[in-house]
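Chemist: just the structure for this:
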Amino acid sequence: MGVEDTGNGNSVVMYWDFENLHAGVLESKYGEGAYAKQDNRFKPQEPLVDVQALVELGASFGPVAINRAYGNWQYFGRYRDALLQNAVELIQLFPPGASAKNGADIKLCLDAAEDIGRFGHIGTVIIIGGDSDYMPVAQKIKAAGRTLIGIGNRKNTNKHWAKSCHEFRYYESLVEQEASTVTGPDETPNPVVETPANQAADLLRRAVHLLAESKGEPWVNKATVLPMVKRLDPTFDPKDHGHASFAELLKSMDAVIELKKGETDHKIRLR
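Modeler: Below you'll find the predicted structure:
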């Protein structure tokens, strides 16, 4: 099969082994083995995964072209709104037996191999899950010249799988970092943002933080900030926040960001 779509290779694809991720987060909260218990696994699950933090990480690598989460949504239905609001496609998988795995890793690997063979615009593949079963597809992704990013829980991620990625992020570190950036180290997280000004400041803070993380330094080019903001919230319009342009909005955010002149573009960093 030939490549159906070509491009500059900057698109991102995300594949979520959702049960694997959720199980790790639940066991971090309630103790090792908590998810594996028969009475806990086969019932509606408490929503514990920070879906938005992971989607935002994906967006920091480029525009997300494919975003699929694999699982038995009979039990993970409470995540529905968070996933759909972040444009994640839900792939339903039914386990073949009462105690069997749902086969997410197999389906995920097949889809990843097919997608990189079909779409030339894919540059970065993100696999969210900690199983060693992903090692064979990791070799195919890298052989195809794509960048592989892995995300998993610290305790239940196979170390050989983590080492087979170009870059691996632990979920716990990612969420802790996200919380400290959005709220500040000494503030209590508040999920309700009431005013447009606060919404704009929060969105700008997250965008600059993600760009700085991917670049490895605090100062980022001003020209890269608006595209990142748009990836985080495609509905963003500075007029909705009381400003005629994005440049005017930036000038009003002196308490959030610092601006300086660069060689070819203005630079921005978080205060």
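
Chemist: when you work out contacts or count neighbours from here on, use the C-alpha atoms and nothing else.
Modeler: OK.

Chemist: what about the helices in the stretch 101-250 of the chain?
Modeler: 104-118, 135-143, 159-163, 171-183, 196-215, 225-232, 246-251 (DSSP state H, counting those that start in this stretch).

Chemist: identify whichever of those helices lies nearest to Val55.
Modeler: For those, distance to Val55 was read as Cα to Cα. The smallest value, 8.2 Å, belongs to helix 225-232.

Chemist: counting by contacts, list what the closest one packs against.
Modeler: helix 51-60, helix 196-215 (3 or more Cα pairs under 8 Å, 6 or more residues apart in numbering; DSSP states H and E).

Chemist: possible to save the helices of the stretch 101-250 of the chain as TSV with distance to Leu54 and mean neighbour count?
Modeler: Converted to TSV, these look like this (distance: least, Cα to Cα, whole Å; neighbours: other Cα atoms under 10 Å):
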stretch	distance to Leu54	mean neighbour count
helix 104-118	17	18
helix 135-143	20	17
helix 159-163	17	16
helix 171-183	8	16
helix 196-215	11	19
helix 225-232	11	20
helix 246-251	26	15
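
Chemist: now render the ones you listed as a markdown table, adding distance to Ala69.
Modeler: Shown next, in a markdown table, are the helices of the stretch 101-250 of the chain (distance: least, Cα to Cα, whole Å):
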| stretch | distance to Ala69 |
| --- | --- |
| helix 104-118 | 9 |
| helix 135-143 | 17 |
| helix 159-163 | 19 |
| helix 171-183 | 16 |
| helix 196-215 | 22 |
| helix 225-232 | 18 |
| helix 246-251 | 33 |
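
Chemist: now show me the structure for the sequence below, then we'll compare the two:
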Amino acid sequence: MLNKDRIAVFIDADNAPASKMESILSEVAKYGVVSIRRAYGNWKKPALKSWEDILHDYAIQPIQQFDITKGKNAADIALVIDVMDVLYTKQVEVICLVSSDCDYTPLVTRIVSDGKLVIGFGERKAPTPFVNACSKFLYLDDPETINEAVNDTVPIKSDTKLMNLLRQAIEANEDDDGWASLGPVGSHISNQTSFDQRNYGFSKLSDLFRAIDLFELQKIEGNGYKVRDSRKKR
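Modeler: Down below sits the predicted model:
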């Protein structure tokens, strides 16, 4: 059965790469139907020239906001107002925010508290509070850059926060021998944070676990896996 959740996409054009919109909308389509697509910025600025064709190709509504005061971005405020308006007047289940700006963190927190799913997209410069506030956050940096930066088990193993997250998810679902089915482990992680294994260069959660020698991965009947913390090996 197709997912019929309604999605609203809001784009901070000053803080988002136009070249990534195809990937963004392809990802969002997994969650339902996009009924609202809006991009905010001062469209008279040369810096936003790259958005012109993208707006037409993907039927994105451009919302014009002039920079009234130097150093202040009126588009940010307009975006927040429209999100809150949609939250209260439209039937949407998913809000998608495309930006790398930390200013949206309180907005995300508010949306999540209303029971909505918030999917964030931004570059790796996006501040941690904004990333963690989202239900799910995906980085938009070029795949080559991502692979070079994170597809190495040494830096992944040294990420204490990530290791604790993975171990806690296993412990919450393990049997008497320390094994936990990968599906419930992934669900447990998703309920805690905006984690997505693709941000570490892996298409599947099983690939991430397989790349870290601190865990054991074992295939089970069908296409499933179970995982165990190597420290609990008997």
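
Chemist: that older thread, need the helices and strands packed on helix 225-232 of the first structure in TSV (columns: distance to Lys261 of the first structure).
Modeler: Formatted as TSV, those follow (distance: least, Cα to Cα, whole Å):
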stretch	distance to Lys261 of the first structure
helix 51-60	23
helix 196-215	16
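
Chemist: can you tell me which of the ones you listed is nearest to Ala162 of the first structure?
Modeler: Nearest to Ala162 of the first structure, of these and by Cα to Cα, is helix 51-60 at 16.9 Å.

Chemist: and that closest one, which stretch of the second structure?
Modeler: Mapping helix 51-60 of the first structure onto the second structure (TM-score structural alignment) gives residues 21-30.

Chemist: gap between the matching stretch and the chain center?
Modeler: Relative to the mean C-alpha coordinate of its chain, stretch 21-30 of the second structure is positioned 11 Å out (Cα atoms, centre = their mean, to the nearest Å).

Chemist: next: stretch 61-71 of the first structure.
Modeler: Worked out by Cα atoms, centre = their mean, stretch 61-71 of the first structure lies 8 Å from the chain centre.

Chemist: which residues sit against it?
Modeler: Outside of stretch 61-71 of the first structure, the residues within contact range by Cα atoms under 8 Å, 6 or more residues apart in numbering are 10-19, 58, 87-94, 102, 104, 108, 122, 124, 214, 231.

Chemist: what residues sit buried inside the biggest strand by length in the second structure?
Modeler: When the second structure is parsed with DSSP state E, its longest strand is strand 33-41. By 16 or more other Cα atoms under 10 Å, the buried positions in strand 33-41 of the second structure come out as Val33, Val34, Ile36, Arg37, Arg38, Ala39, Tyr40, Gly41.

Chemist: ok, the first one to Glu52 of the second structure distance?
Modeler: Which is Val33 of the second structure. Distance of Val33 of the second structure to Glu52 of the second structure, computed by Cα to Cα, to the nearest Å: 23 Å.

Chemist: before we move on, the earlier item: which part of the first structure matches the next helix or strand after the longest strand of the second structure?
Modeler: Counting by DSSP states H and E, the next helix or strand C-terminal to strand 33-41 of the second structure is helix 52-57. Aligned by TM-score structural alignment, helix 52-57 of the second structure corresponds to residues 80-85 of the first structure.

Chemist: how much does that stretch stray from the second structure?
Modeler: Comparison of stretch 80-85 of the first structure with the second structure after fitting gives an average deviation of 1.4 Å (mean Cα distance after the TM-score superposition for the first structure).

Chemist: which one of the helices and strands packed on helix 225-232 of the first structure lies nearest to Ala138 of the first structure?
Modeler: Between these, helix 51-60 lies closest to Ala138 of the first structure; by Cα to Cα that is 17.4 Å.

Chemist: the closest one packs against which elements?
Modeler: Contacts defined by 3+ Cα pairs under 8 Å, 6+ apart place helix 51-60 of the first structure against strand 11-17, helix 80-85, helix 171-183, helix 196-215, helix 225-232.
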